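Q: build me a model from this:
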Amino acid sequence: MGRWEAEDYGVLADRACWTMFGFTAVVVGLRIYSRTLNGRNKQHGGLGLDDYITIGCLVLFLATCVLINIGSHYGLGKHFGDVPKEDLEMALKYNVIISAVLIWTFSLPKFVIIATLKRILDYGTKTTILFWALALSSQACILATSVWWFVQCKPVEYGWNKVTIEGECADVSVLANLGYFTSAYSAFLDVFFALYPIPFIMRLNMPLKGRVAMSSALSLSILACVVSIYKLAIFGEVFTILRQDPTYPVPYLDILGMAEGFVLVTAASLPTLGPVFRVAKGKFTSAHRSRSVSHSQLDAGSKDHSRAMSSNNWDNFKGHRLEDPASSIGTRPSLDDIPLVTTSRAGRNQNERKDIQKTMEESISSETLEHGLQPR
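A: Okay, the predicted model is just below:
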């Protein structure tokens, strides 16, 4: 089915947005669980500002999905002539409300990226100012677009009730220009936050495999840029249709807006799921080891020998689970808790090694001297 061939984009938007919300809820739930596991000995269970912003974005996604569901109930997404007259006013009203709210779903998640990078890299004041200046300027553009959806008509009610109210609306080109600029700026920020941190992540004091995995996860936000570019490509068609068929094309943009926010939140959450992956891997390894023990018991020729093997293997297994520091979830640092390798730290470690060597040499010299002074 080609673009603009569907009879009802409201139903499609309803299904697509709820599906993305469900997947996002699972990812965010795993993120909170992972942070709670990793920081169970810390205050607030290891949760940070990035986690609370992520939860806020999830609440915004939920509100948007509810509004889209209500809008589709009134016929939003159908052709203007197919919407029942008694529902037409409510359909146009929710069209404005949804459009004004939904643009925040792909704008606020940029703060999730910034806060997550702060927790991973602990960047300095200049980088903080740069990141927040870019993000806040983006929010200013989003706010202007969101407000314009309401104030483009005077009075405001004329935007969805042109039958009983007299008024006028600004040309659609103003909204189109705002949409072009906002989406283009959003696409630029998606690329910037995906690529800028990679050199710094590759300097983290952790295995190369972990650094590559973290960089790859954060780089997935480039997919949000792809969505923004696609929106830019079809904006001309959307606003052309919007002049004659105001209830039809906007839900299609709603799907793309939710998709962009969904990609950003997912990309920012994947690097935090290390403890969950380790728990899953540990359970898989334990199950495999248990099957191996059972197989050994069946092959044993003696019941006493089999019982001894079972007890011995269980003791080893239990000790591995409880005492091995590499397997303990509470003692292993998550990826975002590992600091950068700095020159000063390396120099300090080198000085400490020199002091230890000097102390050992003095101790050996002292022992030799005492041995030489002993009477024969």
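Q: C-alpha only now, for contacts and for neighbours.
A: Noted.
Q: how about the helices in the stretch 101-250 of the chain?
A: In the stretch 101-250 of the chain, helices defined by DSSP state H, counting those that start in this stretch lie at 109-121, 125-151, 172-195, 198-201, 208-219, 222-244, 250-269, listed in chain order.
Q: which residues touch the shortest one?
A: With contacts defined as Cα atoms under 8 Å, 6 or more residues apart in numbering, helix 198-201 is touched by 121, 211, 214-215.
Q: now, among the residues you listed, which is nearest to Asn177?
A: Ser215 (34.2 Å; Cα to Cα).
Q: from the chain's centroid, how far away is stretch 273-284?
A: 19 Å (Cα atoms, centre = their mean, to the nearest Å).
Q: next, count neighbours for Leu102.
A: 24 (other Cα atoms under 10 Å).
Q: and it, how far from Thr247?
A: 16 Å (Cα to Cα, to the nearest Å).
Q: cool, Ile229 as well?
A: In terms of Cα to Cα, Ile229 sits 23 Å off from Thr247.
Q: give me the more crowded residue out of these two.
A: For Ile229 and Thr247, the more surrounded residue by other Cα under 10 Å is Thr247, and the numbers stand at 30 against 18.
Q: mind listing what that one touches?
A: 75-80, 91-92, 95.
Q: hmm, 7 Å instead?
A: For Thr247, the contact set (Cα atoms under 7 Å, 6 or more residues apart in numbering) comprises 76-80, 92.
Q: Ala25: how many residues sit nearby?
A: 19.
Q: how about the host helix or strand of it: buried residues?
A: Assigned by DSSP states H and E, Ala25 belongs to helix 9-38. Using 16 or more other Cα atoms under 10 Å as the test for burial, helix 9-38 gives 9-18, 20-21, 24-25, 27-28, 30-38.
Q: to check against the first, give me the structure of this:
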Amino acid sequence: MIDRGMGFPADGIDNHGWKLYITSLVMIISSGLFVVARCIARYSIHKLGSDDVAIIVSLISSVLLSTYIQLAIHHGYGMHKDDLEKPDLRMALKMFFIAQTPYKATVCLNKVAAILLYLRLFVTKSFRVWSFVVLGVVVGYSIGGIAATIWQCVPIKGAWDKSVDAKCIDSNKFWVAYAVLNILTDVMVLALPIMPIMRLQTSRREKLLLCCIFLLGGFVTITSILRVTSVSNSLKNKKDMTWNFIDRGVWTLIEANLGIIAACLPVLRQPMGKLFPRIFGSTKKSSLYYTGPGGPAKGYNLSDIAAQSPRPGLWKSDASRSEQIVSIG
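A: Model prediction:
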């Protein structure tokens, strides 16, 4: 077997695996920096929470995704099938097959991390119920998707070695169905914090700013849609998978790592506010307050909320009701 390095053309043989190689490096470095910044911001104030752990595990999964993608490139992924020797072809397809599992795990964990953060910030009963419903949907379809990916062929080896007599599911329908479910759950996760934010007693500008911060995850949804398009295009010529699946792989890497970055942004609002005060912050520190019979409650900074308590989140209680307190400062 021949090592194709970083996937650049050599000896007059077409190879565009370099697109995947460069994308994987850029995205994993970028997402890694955001996760490190998130952990420093949280740990400097409080201990890390479950949402932080989820995003760290997601980053590890993304590293595995990039590793297997690069191994596939080393074995000729990015070249035409006819230009590869059979051992290289089988190994390239095997690495691509293995990479599908950490991709799905990363996408799942990104959404789980976002929902766990929501549960830390917004803790009204109805919101918690809907959050756990969406969390169940995300985890459920992700487990099903990973299981279907691993056992798409019986025996499993048939997924990358077409010489094996195997029974396989219709991978075309499965890939499209998974991609559509992925987009739907993206929208569900994005929609969760909107109503709680709109009910906060603060200025319209602050509400809009908070919505924009949480809706930055919408860029992930856009990449998911673009990935669906690339998946659809790649399925038109599966006979030359090692060549035609490159653009699809690029969007896969972008989607997975952009999801990590988007999940970190709400936590990094305070440090980003210092760097870009006109966009992410204001000239004075402001917090949300609930004013009850006993007077105003204490405010908290959004990026500082990390401590665990017997009752999740931040509350102001009186004799008749409990009100939620969330900071935007």
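Q: tm score of chain vs chain?
A: Aligned and superposed, the two chains score 0.74 in TM-score terms (TM-score structural alignment, normalised by the length of structure 2); 287 aligned residues with a Cα RMSD of 3.4 Å.
Q: quick one: which of the helices of the stretch 101-250 of structure 1 is nearest Glu370 of structure 1?
A: helix 208-219 (50.2 Å).
Q: the inter-axis angle of that closest one versus helix 250-269?
A: Between helix 208-219 of structure 1 and helix 250-269, the angle comes out at 160 degrees (axes from the mean of the first three to the mean of the last three Cα atoms, to 10 degrees).
Q: tell me what angle helix 208-219 of structure 1 forms with helix 172-195.
A: Using the same axes, to 10 degrees: helix 208-219 of structure 1 against helix 172-195 is 180 degrees.
Q: tell me roughly how far helix 208-219 of structure 1 lies from structure 2 on average.
A: Averaged over the aligned pairs, helix 208-219 of structure 1 sits 2.6 Å from structure 2 after superposition, using mean Cα distance after the TM-score superposition for structure 1.
Q: name the helices or strands packed onto that helix?
A: Secondary-structure packing of helix 208-219 of structure 1 (3 or more Cα pairs under 7 Å, 6 or more residues apart in numbering; DSSP states H and E): helix 172-195, helix 198-201, helix 250-269.
Q: checking the contacts of Thr247 of structure 1 against structure 2: which ones persist?
A: Retained in structure 2: 76-80, out of these (criterion both residues aligned by TM-score structural alignment, their matches' Cα atoms under 7 Å).
Q: can you pick the most crowded of the residues you listed?
A: Most surrounded of the kept ones among the contacts of Thr247 of structure 1: other Cα under 10 Å gives Leu76, at 33 neighbours.
Q: quick check: the aligned residue for Cys225 of structure 1 in structure 2?
A: Residue pairing (TM-score structural alignment): Cys225 of structure 1 is matched to Thr221 of structure 2.
Q: separation between its match and Leu181 of structure 2?
A: 11 Å.
Q: more crowded one of these two?
A: Thr221 (21 against 16).
Q: looking at it, that one is touching Thr185, isn't it?
A: No: the pair Thr221 of structure 2 and Thr185 does not pass the contact test of Cα atoms under 7 Å, sitting 9.3 Å apart.
Q: what's the neighbour count on Asp254 of structure 1?
A: Quick note: Asp254 of structure 1 (other Cα under 10 Å) scores 24 neighbours.
Q: what's the counterpart of it in structure 2?
A: Checking TM-score structural alignment: Asp254 of structure 1 goes with Gly249.
Q: try Ser99 of structure 1
A: Looks like Ser99 of structure 1 aligns to Gln100 there (TM-score structural alignment).
Q: so its match: helix, strand or coil?
A: helix (DSSP: H, G, I helix; E, B strand; the rest coil).
Q: that one and Pro155 of structure 2, how far apart?
A: For Gln100 of structure 2, the distance to Pro155 of structure 2 - Cα to Cα - is 17 Å.
Q: between the two, which one's more packed in?
A: More crowded of Gln100 of structure 2 and Pro155, by other Cα under 10 Å: Gln100, with 19 against 13.
Q: quickly note the distance from the more buried one to Thr252 of structure 2.
A: For Gln100 of structure 2, the distance to Thr252 of structure 2 - Cα to Cα - is 9 Å.
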